[in-house]
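Chemist: Next comes the sequence, and after it the predicted model I'd like to discuss.
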Amino acid sequence: MKIALLGYGKMGKVIEKIALERGHEIVLRKTRDNSFDGLENADVAIEFSIPDAAVENISQCLNKNVPVISGTTGWLEEYHNIVKLCEEKKGAFIYGSNFSLGVNIFFELNEYLAKMMSKLDQYKVSMEEIHHTQKLDAPSGTAISLAKGVIENSNYSSWALSDAKDDEILIDAKRIENVPGTHSVFYDSDIDSIEIKHTAHSREGFALGSVVAAEWIIGKQGVFTMKDVLDLK
């Protein structure tokens, strides 16, 4: 499989390592200093860049009929436009706030727990996410996905970074050196507390998941998620 890497920072380099180990070839390493030349030769693109570059990167892929996997967060106000473009071009696209296989299992556990707790009003939900200081968006896309998972299965309506109202989930976003990513969901009452937690030990889990998604999407058409890739639906 020929892969275009759109974004060649720390994540891009780890994705390259995993992809080469799995027998794939890298045909483009896109940075801010070079062009999209060679993208048309790729079987699939994996996009981990920055919020300001993501929409252009994904659009270039869809316009060139290259399936694209995107793990960049912080650009989702444009998500509906990308979905529309994907449908118009009959392309293939996966966005994931987190491609770690373990985190996607954690997403499912989070939704299941939210359903179980939805009628127990004595418990207040809150979340904590910890990332490295280079992460540009807060809260993380993973934390937002976790919050949405609770909101869709409970009486909560939104989330907040501070001064959360009764129907809002408080997300405490912390930035600490050399932390790949830790996410916790808390249910607290006067009597006891319940906590579920996922801790990433390195970037390799995110990289592996994105390469697995790239392998899966070849030959497909449409807009998908990691639930499709892992057959969790």
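Modeler: Noted; the coordinates are in hand. Numbering: from 1, shown residues only.
Chemist: going forward, measure contacts between C-alpha atoms and count neighbours the same way
Modeler: OK.
Chemist: most centrally placed residue in this protein?
Modeler: Among the residues of the chain, the one closest to the centroid is S97, at 1.4 Å (CA atoms, centre = their mean).
Chemist: thought that one was touching P139?
Modeler: No - the pair S97 / P139 is not scored as a contact, 11.4 Å apart, by CA atoms under 8 Å.
Chemist: ok so I196 is a helix residue?
Modeler: No - assigned with DSSP: H, G, I helix; E, B strand; the rest coil, I196 falls outside any helix and is strand.
Chemist: try it against this one:
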Amino acid sequence: MKIALVGYGRMGKIIDEIALKRGHEVVARLKQTPTAENLNNPDVVIEFSLPEVAFDNIKACLENGIPVISGTTGWLERKPEIENIAVQNETAFLYGSNFSLGVNLFFALNEKLADLMKNVDAYSCQLEEIHHIHKLDAPSGTAISLAEGIIKNNPKFEAWKLEDTQEKQLGIFAIREDEVPGTHSVYYRSEVDEIEIKHTAHNRNGFALGAVVAAEWIKDKKGNFTMKDVLGL
């Protein structure tokens, strides 16, 4: 496939390496706003940029009829607009807060545990995420996805918030530390014990590989998708 990379930071460079190893051609490596000219006619765009420019980047690609895989977090209040643009332009959009296979299995496990705990009143729930000091948004997109999975399956919670859980608001501790690629934990605590599920990323390669696999999967499809579709979860 011909792949255009929009946003060429740490993740973009790792995705570049993996795409080439998997036999694809990278036809654009952009740090500026994508246009029909500088995208160089790709089959798909993989977008890992910054929260403040993600919407415009994705919109420009979709309006040129190019499917987009996006892993940029911190802009999701405008995601419904993007999904409408994808449909209007008869192309495809896939957003992932995290493309790692392990994390997407963790999402499924988290939802199952939330469903099991919904009628057990002795336990409170708290989330924690740890990332490198360069990460601009907090909480992470992955932590938000975990929180939304709990809220969907446990009627005790109606929304998430930073810091401590309070009544119907599920708490997320966001910690920025050294060069940590990403650690996410979900705790259920009672007076007598604690249940914890945890995912620890050792490097960014898993995220990058998942994004390339998603790009391979989305070619020639139309509509809006998630990693659940890619992995059949």
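Modeler: Happy to help now that I have it. Remember, predicted model here, so these are calculated numbers, not experimental data.
Chemist: The longest helix belonging to the first structure packs against which elements?
Modeler: Identified as the longest helix of the first structure according to DSSP state H is helix 101-117. Helices and strands touching helix 101-117 of the first structure, by 3 or more CA pairs under 8 Å, 6 or more residues apart in numbering; DSSP states H and E, are helix 141-151, strand 193-199, helix 204-217.
Chemist: That helix to helix 141-151, inter-axis angle?
Modeler: Interaxial angle of helix 101-117 of the first structure relative to helix 141-151 (axes from the mean of the first three to the mean of the last three CA atoms, to 10 degrees): 20 degrees.
Chemist: Select, out of the helices and strands packed on helix 101-117 of the first structure, the one closest to K17 of the first structure.
Modeler: Nearest of these to K17 of the first structure, taken as CA to CA: helix 204-217 at 8.8 Å.
Chemist: ok, S100 of the second structure - contacts?
Modeler: G206, F207, A208, L209, G210 (CA atoms under 8 Å, 6 or more residues apart in numbering).
Chemist: so what corresponds to it in the first structure?
Modeler: Under the alignment by TM-score structural alignment, S100 of the second structure pairs with S100 in the first structure.
Chemist: sorry, back to before: mind putting the helices and strands packed on helix 101-117 of the first structure in JSON lines, distance to I82 of the first structure included?
Modeler: JSON lines is the format used below for those (distance: least, CA to CA, whole Å):
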{"stretch": "helix 141-151", "distance to I82 of the first structure": "17"}
{"stretch": "strand 193-199", "distance to I82 of the first structure": "30"}
{"stretch": "helix 204-217", "distance to I82 of the first structure": "17"}
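Chemist: so can I have JSON lines of the ones you listed showing mean neighbour count and distance to R29 of the first structure?
Modeler: Listed next are these as JSON lines, based on neighbours: other CA atoms under 10 Å; distance: least, CA to CA, whole Å:
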{"stretch": "helix 141-151", "mean neighbour count": "22", "distance to R29 of the first structure": "24"}
{"stretch": "strand 193-199", "mean neighbour count": "14", "distance to R29 of the first structure": "29"}
{"stretch": "helix 204-217", "mean neighbour count": "22", "distance to R29 of the first structure": "15"}
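Chemist: among the ones you listed, which is nearest Q122 of the first structure?
Modeler: That would be strand 193-199 among these, by CA to CA, at 10.7 Å.
Chemist: Show me what the closest one is packed up against.
Modeler: Looks like strand 193-199 of the first structure contacts helix 101-117, strand 182-188 (3+ CA pairs under 8 Å, 6+ apart).
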